[in-house]
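In: attaching a predicted model along with its sequence, questions to come.
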Amino acid sequence: MDWQRWHQRYDDPESELSRRLEAVKQQVRAALDRAPAGPVPVVSLCAGQGRDLLEVLADHPRRRDVQAKLVELDPELAASARERARGFDHVEVVTGDASLIDQYVGLVPAELVLLCGIFGNISDGDIQRTVDASPQLCRTGATLIWTRHREEPDLVPSICDRFEARDFERVWLSGKDAGFGVGVHRFTGVPEPLITGQSLFSFV
């Protein structure tokens, strides 16, 4: 996969990816709006160019409270995210394997967890593994935002069910007619201890 070319579709305002990005950004903004007072830890797995978070932070009143870590394996995409993050003192962009849970030591449990661009590129077993590990990443009340295409097999309903079985409460789900799936869940459970050494998924 040429991930740089794939990300270029975000620049086309009519593309499905561009419309999905706008939906994610709206939900990121809403999550920051309702975050409690104090530091707002954020982790983004497979962050790409970091547009979903960084474009919201540019003018959000809570931007100085956000302490974020964006992890992206592709060095060119990570470099782009790092450039976009200039001026944000508490945003770290790491070029590395986002599937390794050790990447998030020190910043989880977080208030906002972004799992965007992942579930459409991994196996069903890895989706389940990532959902099962999510209580290690989230503090009570945290918002988790995820994406998945609506092509057959449409796994969006079952992904919702899987999160909801792990103490995540559905906040918002894009309509099927949107052509893409964006899900927002709030963690109502108790954070689980981080089990280091885990690899949550691999792209197929």
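Out: Good, I have the coordinates.
In: CA atoms for contacts and neighbours, from now on please.
Out: Fine.
In: the strands in this structure, which residues?
Out: Assigned by DSSP state E, the strands in the chain fall at 40-45, 66-72, 91-95, 110-115, 138-149, 168-173, 180-187.
In: JSON lines for these, including distance to Gln4 and mean neighbour count?
Out: Shown next, in JSON lines, are the strands of the chain (distance: least, CA to CA, whole Å; neighbours: other CA atoms under 10 Å):
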{"stretch": "strand 40-45", "distance to Gln4": "17", "mean neighbour count": "24"}
{"stretch": "strand 66-72", "distance to Gln4": "12", "mean neighbour count": "23"}
{"stretch": "strand 91-95", "distance to Gln4": "15", "mean neighbour count": "20"}
{"stretch": "strand 110-115", "distance to Gln4": "19", "mean neighbour count": "25"}
{"stretch": "strand 138-149", "distance to Gln4": "19", "mean neighbour count": "24"}
{"stretch": "strand 168-173", "distance to Gln4": "28", "mean neighbour count": "18"}
{"stretch": "strand 180-187", "distance to Gln4": "20", "mean neighbour count": "23"}
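In: of those, which is nearest Leu57?
Out: strand 66-72 (8.4 Å; CA to CA).
In: and that closest one, what does it pack against?
Out: Judged by 3 or more CA pairs under 8 Å, 6 or more residues apart in numbering; DSSP states H and E, the packing partners of strand 66-72 are strand 40-45, strand 91-95.
In: which one of those strands lies nearest to Arg51?
Out: Nearest to Arg51, of all the helices and strands packed on strand 66-72, is strand 40-45, at 10.8 Å by CA to CA.
In: next up, a structure to set beside the first:
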Amino acid sequence: MTRDWYAWHHHYEDPESALSRRLVEVRRRIGATLDQAPPGPLRAVSLCAGQGRDLIPVLAGHPRGGDVTARLVELDPRNVELARAAVSEAGLTGVEVVLGDAARTDAYAGLVPADLVLACGIFGNISDAHIQATVRRCASLCANGGTVFWTRHRQAPDLVPTICGWLAEEGFEPVAVSSPAEGVGVGVHRFLGTPRPLPAGVTMFEFTARPRPA
């Protein structure tokens, strides 16, 4: 069974839903990262960006929003249309929404290593092996000092501690990781290493047939 990723966004209309509460935390963390970013231009990429609800509103309302060149990659054309409309309405001339497969490394050519890398709504819908592979690629997607934002549910089996370990192995340090008691899984890690070349033509992950909470 394949999840309808357009209908999936309807959960955001309920402010008490786990997705809505997670979205608030992701936006807060993106804003805090922009607050602390050094002067000058910034780059951002968003994997499986959906309707861009996590990044676009933050850039629209933040003083540094105009400094950000961003690429949002999304496969569902309905979500792409809504994200592009949001970008246009916000007047974010540096933001592009690309219709394409976010799992393919080619989608990010020319814009990585980036200062902000969003991998939200992915790790709950791919295998553990593909999560680890994607974490490994984050060392190519992130610039030195760049930040990756990721999500994963805290239901059993709770893989969040393992993901944090994989990130540490790749040269990331934790900035913030939500606790199980918070009911949502949001991780923020900063890359301290030297970015690796991003290979062309590589598929980082594939979604599982039976979607789980992200």
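Out: Good, I have the coordinates. What you are looking at is a predicted structure, and each value in this text was computed from that prediction instead of being measured.
In: just give the TM-score of the two.
Out: Put the two chains on top of each other and the TM-score (TM-score structural alignment, normalised by the length of structure 1) is 0.98; 204 aligned residues with a CA RMSD of 0.7 Å.
In: pipe the helices and strands packed on strand 66-72 of structure 1 into a markdown table and attach distance to Val184 of structure 1 per row.
Out: Output for those, formatted as a markdown table (distance: least, CA to CA, whole Å):
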| stretch | distance to Val184 of structure 1 |
| --- | --- |
| strand 40-45 | 14 |
| strand 91-95 | 22 |
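In: before we move on, the earlier item: so can I have JSON lines of the strands of structure 1 showing distance to Tyr104 of structure 1?
Out: As requested, these are exported to JSON lines (distance: least, CA to CA, whole Å):
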{"stretch": "strand 40-45", "distance to Tyr104 of structure 1": "7"}
{"stretch": "strand 66-72", "distance to Tyr104 of structure 1": "8"}
{"stretch": "strand 91-95", "distance to Tyr104 of structure 1": "11"}
{"stretch": "strand 110-115", "distance to Tyr104 of structure 1": "9"}
{"stretch": "strand 138-149", "distance to Tyr104 of structure 1": "11"}
{"stretch": "strand 168-173", "distance to Tyr104 of structure 1": "20"}
{"stretch": "strand 180-187", "distance to Tyr104 of structure 1": "18"}
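In: so which of these comes closest to Arg162 of structure 1?
Out: Arg162 of structure 1 sits nearest to strand 168-173 of all those, at 8.8 Å, using CA to CA.
In: tell me how far the aligned partner of Thr147 of structure 2 in structure 1 lies from Gln27 of structure 1.
Out: By TM-score structural alignment, Thr147 of structure 2 lines up with Thr143 in structure 1. Distance, Thr143 of structure 1 to Gln27 of structure 1, by CA to CA, to the nearest Å: 9 Å.
In: need the overlap of contacts for those two.
Out: Shared contacts of Thr143 of structure 1 and Gln27, defined by CA atoms under 8 Å, 6 or more residues apart in numbering, comprise Val184.
In: could you point out which of the strands of structure 1 sits nearest Leu54 of structure 1?
Out: The closest of the strands of structure 1 to Leu54 of structure 1 is strand 91-95. By CA to CA, the value is 9.0 Å.
In: show me what the closest one is packed against.
Out: If you count contacts as 3+ CA pairs under 8 Å, 6+ apart, strand 91-95 of structure 1 packs onto strand 66-72, helix 75-84.
In: in structure 2, what range does the last one match?
Out: Residue correspondence for helix 75-84 of structure 1 in structure 2, counting by TM-score structural alignment: residues 77-86.
In: average distance between the matching stretch and structure 1?
Out: Taken over the aligned residues, the distance from stretch 77-86 of structure 2 to structure 1 averages 0.8 Å (mean CA distance after the TM-score superposition for structure 1).
In: what sits against Ala70 of structure 2?
Out: With contact set as CA under 8 Å, 6+ apart, Ala70 of structure 2 has these partners: Arg43, Ala44, Val45, Ser46, Gly94, Val95, Glu96, Leu111.
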